[in-house]
Each structure stands twice: as structure tokens, then as C-alpha cells.
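J.: Mind looking at a prediction? Sequence and model below.
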Amino acid sequence: MSGLVIVGADGSASSLGAVEAAAREARWRDAGLRIVHAFHWPVARMPLWQALPMPAEGEIRKMSEGLLAEAVERARTVAPSVDVTDAVVVGEPVTVLEAQSRAAELVVVGSRGMGGFVGLLVGSTAVHLAAHGRCPVLVVRDRSESTGPIVLAVDGSQAGAAAVDFAFAEAALRGVGLVALHAWTTWNAPMPPPQDPVEPYASGPGMLAQAEERLLAEALAGHRERYPDVPVELRVTRGGTREALIEASGTAPLLVVGARGRGGFAGLLLGSVSQAVLHHAHCPVAVVHQPGAR
């Protein structure tokens, strides 16, 4: 066994789906699985004489242990060979899971938990961890598993290189193919070197498209040789990145994105494309940070 997969459990159907996904990830990686439940004492913003009676700590721990037992049973049903441990930790779920991510190779959460507002596609815990997690974060959606290829968002930035590494390794673990998708417009495409000293910003027919195709090929350089058993489709499309990725996610088992791309504002931990696919993708989303980016 080498490594550890962490999954957050709160008793919701979404979190139980995340537990199953985390168990599969641990099995593929030959890693251990730790199921974590975090609880915190609610703050009563009312006069003491109007405060409602609060359950005792022992009662809360008993409920926590009960939902963890259900989660552990679910994980062992999916992956009987995986070493499963569990922990009840006092604290805000986002804080607890962020701290747990420091010792993990992957953190898995459901797209929505017990505290989610009706109508929200992704809960605050998932968004926070995608931005602040110290390892790749997998946000699981409530949908049946697809057997199609993983979709990888490629923008050619240095920040996105870690996502490329993750996607190839994940495809190899799952035994599926990979679609490397790069979407571009004249607004986000880097300016090619000038060809005409008189009109330095003029591009010949097809030059931008050719430059974007080269960008995609260069971003994958070396990976196809390292993972010869992973079938790879290179897909370059002209159009909005968000729209292209969301559409491609409809038949994918997983969408992999970098936390920030080449269009991100300095200081943002989660870019606009990553946020968009977290909220609107049709499949689970893995958000991968560049090592040392913090």
C-alpha cells in the first residue's frame, strides 16, 4: 500500500456516493482509505433564555459513529481489499478536510452535503476544497458511471501541467482512454510570432488554429510515451472553454482541470473555468493544483 485517499462523509446520499468513488480510487491506487466526519457546535445567536436545548457531545459522537459505520460498510462493499479507517474530528468540515488533504494523494467529496441549499449544484465545502486543498480534489456527482474516456482540459499553461500528469495517471489506473481538449478563441489564443515586419500583428489564414494545435501537442509531450496503453484523442475546438468542457463532460467518467489557467488573475486560487465546470459539468470533476503554487 502506498498513499492515502481521504473522503468526507456527512450521512448524505451525495457523501455516500463519494465514499464509493473514493473506495474505487483507493483500490486502483493500492492506497489506504480514510473516511472522515467533521462536526462543529452550532453558534446560537439568541438570548440564553431563548436558546434551544443542544444535544450532548456524547449523543453527537454516537450519531457520527453511526453514519461512519454505514460509510465504512459501503466502502468495503465496493472495495473489500482496501484498508479502511475512519475518524470523527471536531471542527468545520472545510477546515478539517483541508488539513487532512496535507497527508493525502487525493481528497474526495460529494458535490452537495447535508447543509446544501436546495437548487445549488455544488456545495460550499466542495468549492472551498477545490480552491484550498493541498492535493487533487475529486468532486463526485450523483450520476451513473460512464465507461467513456476521461476528458482533460488543456490550456498550455505551466499551472495546467499537473492536471495533465494527473489525467494520464488516472486514465492508466482506470484502463480507459483520454480526450485532451483545448478550446480557443481569438481572445484567449497567444499571439503567434510576427511574420511580416510591416504588419506585425497580422496572421495568415489558419495560423492561429495551427498554433493552438501545436500548443496542445507540446502540452502532452512525453506523456504518450510514458503511458503507451492510454489511447489519446487530441481535440482542438474554436469556442468558449467552459461550453466545450461542459458539453464534453456529458459522456465522460471524469473531467480533469487545473485549478487555474493562463487567463487567471494573480492571487486567485480557483479560476473561472474551474468554477464553471464544478457547478455545471455532467460528470465528476478533479481539480488539480500546480505543486508549490501556494
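T.: Okay, I see it. Residues are numbered from 1 along each chain as shown.

J.: For the rest of this, base every contact and every neighbour count on C-alpha atoms.
T.: OK.

J.: need the contact list for residue 219.
T.: Residue 219 is in contact with 154, 156, 161, 164, counting by Cα atoms under 8 Å, 6 or more residues apart in numbering.

J.: Mind doing that once more with 7 Å?
T.: Contact analysis of residue 219 by Cα atoms under 7 Å, 6 or more residues apart in numbering lists residue 156.

J.: I believe residue 235 is in a strand; please confirm or correct that.
T.: Yes: assessed by DSSP: H, G, I helix; E, B strand; the rest coil, residue 235 belongs to a strand.

J.: gap between it and residue 81?
T.: Look at residue 235 and residue 81: by Cα to Cα, to the nearest Å, they are 37 Å apart.

J.: With residue 131 instead?
T.: Remark: distance between residue 131 and residue 81 (Cα to Cα) = 32 Å.

J.: just residue 3 next, same as before
T.: 15 Å.

J.: returning to what we had before: comparing residue 131 and residue 81, which residue is more hemmed in?
T.: residue 131 (21 against 14; other Cα atoms under 10 Å).

J.: give me the element that one is part of.
T.: Using DSSP states H and E, residue 131 maps to helix 124-132.

J.: Go ahead and confirm residue 20 touches residue 75.
T.: Yes: Residue 20 lies in contact with residue 75 (Cα atoms under 7 Å); the separation is 5.5 Å.

J.: neighbour count winner among those two?
T.: Using other Cα under 10 Å, the more surrounded residue of residue 20 and residue 75 is residue 75, with 27 against 23.

J.: SS state for the more buried one?
T.: Classified using three-state DSSP, residue 75 is helix.

J.: can I assume it is in contact with residue 19?
T.: Yes: here residue 75 reaches residue 19: they are 6.0 Å apart, a contact under Cα under 7 Å.

J.: give me the element residue 115 is part of.
T.: Using DSSP H and E, no helix or strand contains residue 115.

J.: Return the distance of it relative to residue 57.
T.: 20 Å.

J.: Got another one to weigh against that:
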Amino acid sequence: MNMPVVVGVDGSPSSLEAVAVAAREARLRGRGLKVVHAFLWPIVYVPLGPWPMGQAVDALREEAGRLVTEAAEHARSVAPDLEIRCAVLAGGPLPVLEAESHGAALVVVGSRGTGGFMGLLLGSTAIQLAGHAHCPVLVVRDRPALAGPVLLGVDGSPAGEPAVDFAFAEAALRKTGIVALHAWTPWSVPVTPPPGPSAPHPPDPAALADRERRLLAEALAGRQEQYPQVPVDHVLVKGDAREALIEASGRAGLLVLGARGHGGFAGLLLGSVSQAVLHHATCPVTVARHFGDRRDDV
């Protein structure tokens, strides 16, 4: 199975919704699906006589196998012809999924769960996974995903280019459009001092808006020619990036962000913007970063 879509499961309703989304994503890409459950085996002291914990461990192993089997069956109900593999892997959810991301086209996880993925997206683990995975990470929300365009957060930095590429490819697969949103404030735009000894002038709002509008257009340059079938709506917002993205996510089928950047998305996945988007966006969220030398495309 070449570069499958990987989904982390734990038996919770959230992870089953992630399985359904992962199955659809795999079908769209013409790829297989790998269902993964991370399991921390009990650490016990081995007595000299018969091991009293043996039956309990066997029961836990059987339960883990049941979880992935049920998840695979759920995936087949969504995409019957999908090639599916199951794996129960020893370790914590973050290291397991990060390791799996090396050979994956996409990693899909639910926004909350129990068991092997308890608290996966309830704190720093989500930021670490999205920031360190070697493929895009799609976070599925508790609420059912609505049909809608791909919402792309644009900051114009080189670090944001993988997100732009992913958003256009995803919109083409889904046969939908893109809403490219760039949020900015006067404080997020560097001020160039005028020549001479005088102090820097306050930035002109109209000039700043024109500059940010050009930045948005330049960030998308070339992609619209590559994907002429994907309509693109350019949206420039003067205001807080968190609020703009979360508000716009209510009308989107997917929100795509880069791993980090500057301008309106300063500190993305390093501070409050990432946490707010991952926790409060209405639609699923994909974080796409630079993944180095990969042998296959997304």
C-alpha cells in the first residue's frame, strides 16, 4: 500500500467520524486506508510463578483488535472498495502517529477521544503532531462536516506555500472552490522608515491595505493557472486572524493552514492562534507544512 491515508482510532464517536472522513479522503485520492490504534501495554512486575496479569493483557489486546476491526468495517460502509489495513501499535498516540506520518499521504484524527488517543487534541499534543508530522494532518471536528469551499488561511510567507498547494489540490479533488483569506493589522505589517534622520511615519491604512492585497494575490500566483477549474475568492480582512478564520469556518467544508508564518498568522502553531483554530473552528482543519523530500505527492 503506497502512501496511504492513516487514521488514528480509539473507539470513540469522534474517532469513528474521523474514520469516515479518512475513508472519503482515501477514496478521493485513489489510495488505501490504514487504521491505527496506539496502545500502551501495562507495565507490571513479572513474578517468579505464573503471571496473574496474563489474562488481563490478553483481554486488552483483544479489545484493541476489536476497535480497529470495527473502525475498518465503518470505513468499508463509507467506501466499500477501499483497500484497508489495520494496525495495533505499542506506544503513545503522538509518537505512533508521527512515525506513521513518514509513509502517509495524510493523517486524520478526531478532535477528542478516549483510550489510546485520550486528550490527543486537548492541549499541546495537537500542536506537536501538526507541527512535527511528515505529512498534512487533518483534524475532524465533533460536528458533522458541511459541504462548502476550502477555506485557506494565507500569510504570504514561504512556510505557508505547502498549505496553498494542499488547498488547491484538495479543492480540485472535492470539485469545489477556495476562499483565500488573509487577515492583517497595522501591527502585523513591518514599517519601513523613510530616508533621512526623521522618525518613521505612521503607516497609511490605504497603502497598507493595497500592500496586503498584493501579498494575497502573489501568494496564490501560479496555482490558479495550474487549477483553472477551481474558483478562488480573495478575502482581505483587517482584524484578528483567529476571529476571522473561526467565523469563516462556519461556511467552509475544510480549513487549511500552514505550520507557521508571519503577518496575520504570526506564531501559527506556536501560540494562541493555532490553539483557537484547532479548538474552535466549525469545520475540519488541515495543517500542511514543509515535509522535506517526499517520494510521493499528497
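T.: That came through, no problem. Everything numeric here is computed off the predicted structure, so don't read it as measured data.

J.: going on from the helix holding residue 131 of the first structure, what's the next piece of helix or strand?
T.: Downstream of helix 124-132 of the first structure (by DSSP H and E), the next one is strand 137-140.

J.: Let me see the ranges of the strands in the stretch 101-250 of the second structure.
T.: Applying DSSP state E, counting those that start in this stretch to the stretch 101-250 of the second structure gives strands spanning 106-110, 137-140, 150-153, 178-184, 232-238.

J.: As JSON lines, these with mean neighbour count and distance to residue 30 of the second structure would be great.
T.: Listed next are the strands of the stretch 101-250 of the second structure as JSON lines, based on neighbours: other Cα atoms under 10 Å; distance: least, Cα to Cα, whole Å:
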{"stretch": "strand 106-110", "mean neighbour count": "28", "distance to residue 30 of the second structure": "13"}
{"stretch": "strand 137-140", "mean neighbour count": "27", "distance to residue 30 of the second structure": "17"}
{"stretch": "strand 150-153", "mean neighbour count": "27", "distance to residue 30 of the second structure": "20"}
{"stretch": "strand 178-184", "mean neighbour count": "24", "distance to residue 30 of the second structure": "22"}
{"stretch": "strand 232-238", "mean neighbour count": "16", "distance to residue 30 of the second structure": "25"}
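
J.: would you list those strands in CSV and tack on distance to residue 202 of the second structure?
T.: Shown next, in CSV, are the strands of the stretch 101-250 of the second structure (distance: least, Cα to Cα, whole Å):
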stretch, distance to residue 202 of the second structure
strand 106-110, 45
strand 137-140, 40
strand 150-153, 27
strand 178-184, 16
strand 232-238, 17
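
J.: In contact with the residue lying closest to residue 280 of the first structure once chain neighbours are set aside, which residues are there?
T.: The shortest distance from residue 280 of the first structure to any non-neighbouring residue, by Cα to Cα, 6 or more residues apart in numbering, is to residue 246 (6.6 Å). By Cα under 7 Å, 6+ apart, residue 246 of the first structure lies in contact with 277, 280, 281, 282.

J.: Just the ones in helices from those residues, please.
T.: 277, 280 (DSSP state H).

J.: Tell me the buried residues within the contacts of residue 246 of the first structure.
T.: When the contacts of residue 246 of the first structure are checked for burial by 16 or more other Cα atoms under 10 Å, the buried set is 277, 280, 281, 282.

J.: distance of the second one from residue 120 of the first structure?
T.: For residue 280 of the first structure, the distance to residue 120 of the first structure (Cα to Cα) stands at 10 Å.

J.: Likewise for the last one?
T.: When distances are taken as Cα to Cα, residue 282 of the first structure and residue 120 of the first structure turn out to be 14 Å apart.

J.: Same check on residue 200 of the first structure?
T.: Distance from residue 200 of the first structure to residue 120 of the first structure, counting by Cα to Cα: 48 Å.

J.: dump the residue contacts of the closest residue in space to residue 250 of the first structure that isn't next to it in sequence.
T.: Leaving aside its sequence neighbours, residue 250 of the first structure sits nearest to residue 282 (Cα to Cα, 6+ apart; 5.2 Å). Contact analysis of residue 282 of the first structure by Cα under 7 Å, 6+ apart lists 246, 249, 250.

J.: Kindly reformat those residues as TSV containing distance to residue 208 of the first structure.
T.: Below are the contacts of residue 282 of the first structure laid out as TSV (distance: Cα to Cα, whole Å):
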residue	distance to residue 208 of the first structure
246	23
249	26
250	28
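
J.: Closest one to residue 180 of the first structure out of those residues, please.
T.: residue 249 (12.1 Å; Cα to Cα).

J.: Burial check on the aligned residue in the second structure for that closest one, number of neighbours?
T.: Using TM-score structural alignment, the equivalent of residue 249 of the first structure in the second structure is residue 249. Using other Cα under 10 Å, residue 249 of the second structure is surrounded by 24 other residues.

J.: Show residues contacting stretch 67-86 of the second structure.
T.: 9-11, 16, 19-20, 23-24, 27, 32-37.

J.: Just the closest of those residues to residue 180 of the second structure, please.
T.: Using Cα to Cα, residue 24 comes nearest to residue 180 of the second structure of the contacts of stretch 67-86 of the second structure, at 23.6 Å.

J.: What is the neighbour count of the closest one?
T.: A count of neighbours around residue 24 of the second structure, defined by other Cα under 10 Å, yields 18.

J.: What separation do you get for it and residue 94 of the second structure?
T.: Taking Cα to Cα, one finds residue 24 of the second structure at 23 Å from residue 94 of the second structure.

J.: and if you look at residue 44 of the second structure?
T.: 23 Å.

J.: Neighbour count: the two, which is higher?
T.: Here residue 44 of the second structure and residue 94 are set side by side on neighbour count (other Cα under 10 Å), and the busier one is residue 94, at 18 against 8.

J.: Relative to the first structure, what is the average displacement of the host helix or strand of that one?
T.: Per DSSP H and E, residue 94 of the second structure falls inside helix 93-101. In the superposition with the first structure, the average deviation recorded for helix 93-101 of the second structure is 0.8 Å (mean Cα distance after the TM-score superposition for the first structure).

J.: Same check on stretch 164-171 of the second structure?
T.: Looks like 0.5 Å for stretch 164-171 of the second structure (mean Cα distance after the TM-score superposition for the first structure).
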